[in-house]
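Asker: Need a 3D model of the following:
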Amino acid sequence: MLPPVRPRILIVEDEPSIADNIVYSLESEGFAPCACSTGAEAIARLEAEDFALAVLDVGLPDTTGFELCRELRLIKDVPVIFLTARSSELDRVVGLEIGGDDYICKPFSPRELTARVRAVLRRADHRPKGAPVAAAASSSTESSPAVAAAPPEESATPVSVDETRCQIRYFGEVLPLSRYEYRLLQTFAKHPGRVFSRAQLMEHASDEPEAAMERTVDAHVKSLRAKMKTVRNEVEPIVTHRGLGYSLAEKWV
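Answerer: I've put the predicted structure just below:
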């Protein structure tokens, strides 16, 4: 019997002592870490190899972890954990808004890091590994001939959810969504007009709602609106109910 394949983890950290500690911790827990110190090297690694997850330091010598995350997402859809000494709520929200899956503040314990890596990998979605986010949304329309794909759910709104392919179409166009954005819009689409509180949306979108922040929902809703506006700029798809939460619009222009 072949030994199990160890998940490969890309670590981008410019402080050698921290990188060495991360590598040791992950190797001890059965992962296959690969460390580099610059954004350019990380891009080259990701273009040439496949990784299950990336741990990105926010402060790098040639770029920021946030900018690097944007570049990585154009190459492959790999989950991202940010690692930084900045612990403000705004930094956390920015990191999550641009597509990060988790955020760890220095100093941290090796046990916490490995636990968060495992948690992110557990809740990683089922899009084809190694594909860019936008490409994954379109290419996943191809299904195995041995398995018939279920049709998209019927909808009275221009938002159509295809749970088999983990796709959502808006006015007929597939939206390139992160896993959190997909879950939020899926929740809205099932109940147009219903007002969801931030706590309710965190329950639907996060596997660990007790660890999420209400502003995290605000950040993902903002990102969702921006992506939907690229399809129909004149439409307000998500309605804000001050002091209450959000809902999907019922009337469409």
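Asker: contacts and neighbour counts: CA atoms only from here.
Answerer: Will do.
Asker: Next secondary structure element downstream of the longest helix along the chain?
Answerer: Determined from DSSP state H, the single longest helix within the chain is helix 214-229. Using DSSP states H and E, the helix or strand that directly follows helix 214-229 along the chain is strand 238-241.
Asker: Distance from the chain centre to that following strand, please.
Answerer: Distance of strand 238-241 from the chain centroid (C-alpha atoms, centre = their mean, to the nearest Å) equals 23 Å.
Asker: Quick one: list the elements packing against it.
Answerer: Counting contacts by 3 or more C-alpha pairs under 8 Å, 6 or more residues apart in numbering; DSSP states H and E, strand 238-241 is packed against strand 245-248.
Asker: Which strands or helices does the strand it packs on pack on?
Answerer: For strand 245-248, the packing partners by 3+ C-alpha pairs under 8 Å, 6+ apart are helix 179-190, strand 238-241.
Asker: now do 6 Å
Answerer: strand 238-241 (3 or more C-alpha pairs under 6 Å, 6 or more residues apart in numbering; DSSP states H and E).
Asker: What residues sit buried inside the strand it packs on?
Answerer: Buried residues in strand 238-241, counted by 16 or more other C-alpha atoms under 10 Å: I238, V239.
Asker: Tell me what angle the longest helix of the chain forms with helix 179-190.
Answerer: Comparing the axes of helix 214-229 and helix 179-190 via axes from the mean of the first three to the mean of the last three C-alpha atoms, to 10 degrees yields an angle of 70 degrees.
Asker: quick one: buried residues of helix 214-229?
Answerer: Buried, per 16+ other C-alpha under 10 Å, within helix 214-229: T216, V217, D218, A219, H220, V221, S223, L224, R225, K227, M228.
Asker: If we ignore the residues flanking it in sequence, what's nearest the first one?
Answerer: When the adjacent residues along the chain are set aside, T216 lies closest to V93, with 5.8 Å between them (C-alpha to C-alpha, 6 or more residues apart in numbering).
Asker: Second chain to compare with the first, below:
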Amino acid sequence: MRKILLVEDDISLGETLNERLKRDYEVSWAKSLSEAWSLFSKTKDYDLAILDVGLPDGSGFELAAKLKATAPILFLFLTAQADAESRLQGFELGAEEYIPKPFHLKELLIRVKHVLDAHAPTRELQLDSCVVNFTQMSVTKKTGQIEYPPVTDLKILQLLIEKSPRVLSRDEIMNEIWGVDKNPSHRTIDNIIVRLRQLLGDDGEKHIRSVRGVGYQWSTEEAT
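Answerer: So this is what the prediction gives:
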């Protein structure tokens, strides 16, 4: 389920948005900049942030810049500040949408869906050595041979790609793939990474990087 960080200090509006968004998404609701930063710092794993601009302890613009500098995240603004200068500031920060208050709830839900759909999970990965299809969970080699590796292996590959360039710890990978209730060992993750590198050949060695003491990363940069 896609994860949304909702930052809104208006209790009535926040309760309405939180209740409605939770029907389709996993939502964390913060009522201040400091609370939002605390939530974000624990996981950095949100797909979208919905930010009010006028917060009791700072600006949504300030928060957006801070989030963006820490990890890749989509964000949109909800605000009563609808003047041209504020809108430009929001878009210059990289906002997907800038929605002035008051707004129609259905319009917001449609815009949220459009933003997330436009950045939907990776369905296919084309590499020099093969093509990975995450819908069919298959790998087609250059020879035309089709392989069906363990589904869990490809889910971890997809996770690394979607979270790139972040480095994911083994614990993060385990929680995302198996959930917090199950507890495979770190060795399980390491073995899967070995299999993925073998499966992807030179591309695996080039793109799946080990970061000592932290975890694994999908990198699109050439190794030096």
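Asker: picking up where we left off before, mind telling me the two of the buried residues of helix 214-229 of the first structure farthest from one another?
Answerer: Using C-alpha to C-alpha, the two most remote members of the buried residues of helix 214-229 of the first structure are T216 and M228, lying 18.5 Å apart.
Asker: Who are the contact partners of the spatially most central residue of the second structure?
Answerer: Central residue of the second structure (C-alpha atoms, centre = their mean): D47, 3.8 Å from the mean position. Counting by C-alpha atoms under 6 Å, 6 or more residues apart in numbering, D47 of the second structure touches K3, I4, I73.
Asker: Now check the first structure for the residue matching it.
Answerer: Aligned counterpart of D47 of the second structure in the first structure: A52 (TM-score structural alignment).
Asker: P33 of the first structure -> the second structure?
Answerer: P33 of the first structure maps onto V27 in the second structure, by TM-score structural alignment.
Asker: In space, what's closest to its match - neighbours in sequence excluded?
Answerer: Nearest one to V27 of the second structure, counting by C-alpha to C-alpha, 6+ apart, is I4 at 4.8 Å.
Asker: Name the SS class of the aligned partner of the one you found in the first structure, please.
Answerer: If you follow I4 of the second structure across to the first structure using TM-score structural alignment, you land on I9. Under the three-state scheme (DSSP: H, G, I helix; E, B strand; the rest coil), I9 of the first structure adopts strand.
Asker: Quick check: I9 of the first structure touching A35?
Answerer: No: checked against C-alpha atoms under 6 Å, the pair I9 of the first structure and A35 is beyond contact range at 8.4 Å.
Asker: doesn't A95 of the second structure fall inside a strand?
Answerer: No: applying three-state DSSP, one finds A95 of the second structure to be coil, outside a strand.
Asker: Show me where the second structure has its helices.
Answerer: Under the criterion DSSP H, helices of the second structure are mapped to 11-21, 33-43, 60-70, 84-92, 105-118, 151-163, 170-177, 186-200, 202-207.
Asker: Which helix or which strand is home to S138 of the first structure?
Answerer: Counting by DSSP H and E, S138 of the first structure is part of helix 133-139.
Asker: and that helix, which residues are buried?
Answerer: Quick answer for helix 133-139 of the first structure (16+ other C-alpha under 10 Å): V133, A134, A136, A137.
Asker: OK, contacts around the closest residue to L21 of the second structure other than its chain neighbours?
Answerer: Excluding its sequence neighbours, the residue lying closest to L21 of the second structure (C-alpha to C-alpha, 6+ apart) is V27, at 6.9 Å. For V27 of the second structure, the contact set (C-alpha under 6 Å, 6+ apart) comprises K3, I4, L5.
Asker: from those, which single one is nearest K141 of the second structure?
Answerer: Nearest member of the contacts of V27 of the second structure to K141 of the second structure, counting by C-alpha to C-alpha, is K3, at 33.8 Å.
Asker: Could you measure from that closest one over to K68 of the second structure?
Answerer: 16 Å (C-alpha to C-alpha, to the nearest Å).
Asker: got it, and V112 of the second structure?
Answerer: From V112 of the second structure to K68 of the second structure the distance is 18 Å (C-alpha to C-alpha).
Asker: more neighbours, these two?
Answerer: Neighbour count, other C-alpha atoms under 10 Å: between V112 of the second structure and K68, V112 has more, with 21 against 14.
Asker: can you tell me what part of the second structure the longest helix of the first structure aligns to?
Answerer: So helix 214-229 of the first structure sits over no part of the second structure, by TM-score structural alignment.
Asker: How about stretch 91-98 of the first structure?
Answerer: Taking TM-score structural alignment, stretch 91-98 of the first structure hits residues 86-93 over in the second structure.
Asker: Go through that stretch and flag the buried ones.
Answerer: S86, R87, G90.
Asker: same thing with stretch 25-45 of the second structure?
Answerer: In stretch 25-45 of the second structure, counting by 16+ other C-alpha under 10 Å, buried: 27-33, 36-37, 39-40, 44-45.
Asker: now, which of those sits nearest D9 of the second structure?
Answerer: Nearest member of these to D9 of the second structure, counting by C-alpha to C-alpha, is K31, at 4.2 Å.
Asker: Report the contact partners of the closest one.
Answerer: Counted by C-alpha under 6 Å, 6+ apart, K31 of the second structure has contacts V7, E8, D9.
Asker: Please produce JSON lines containing the residues you listed, extended by neighbour count.
Answerer: As requested, the contacts of K31 of the second structure are exported to JSON lines (neighbours: other C-alpha atoms under 10 Å):
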{"residue": "V7", "neighbour count": "27"}
{"residue": "E8", "neighbour count": "28"}
{"residue": "D9", "neighbour count": "20"}
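Asker: and these, which of them are in strands?
Answerer: Residues of the contacts of K31 of the second structure located in strands (DSSP state E): V7.
Asker: List just the nearest of the contacts of K31 of the second structure to H186 of the second structure.
Answerer: V7 (34.4 Å).
Asker: what about the closest one, distance to A69 of the second structure?
Answerer: 18 Å.
Asker: And Q126 of the second structure, by the same measure?
Answerer: Distance from Q126 of the second structure to A69 of the second structure, by C-alpha to C-alpha: 29 Å.
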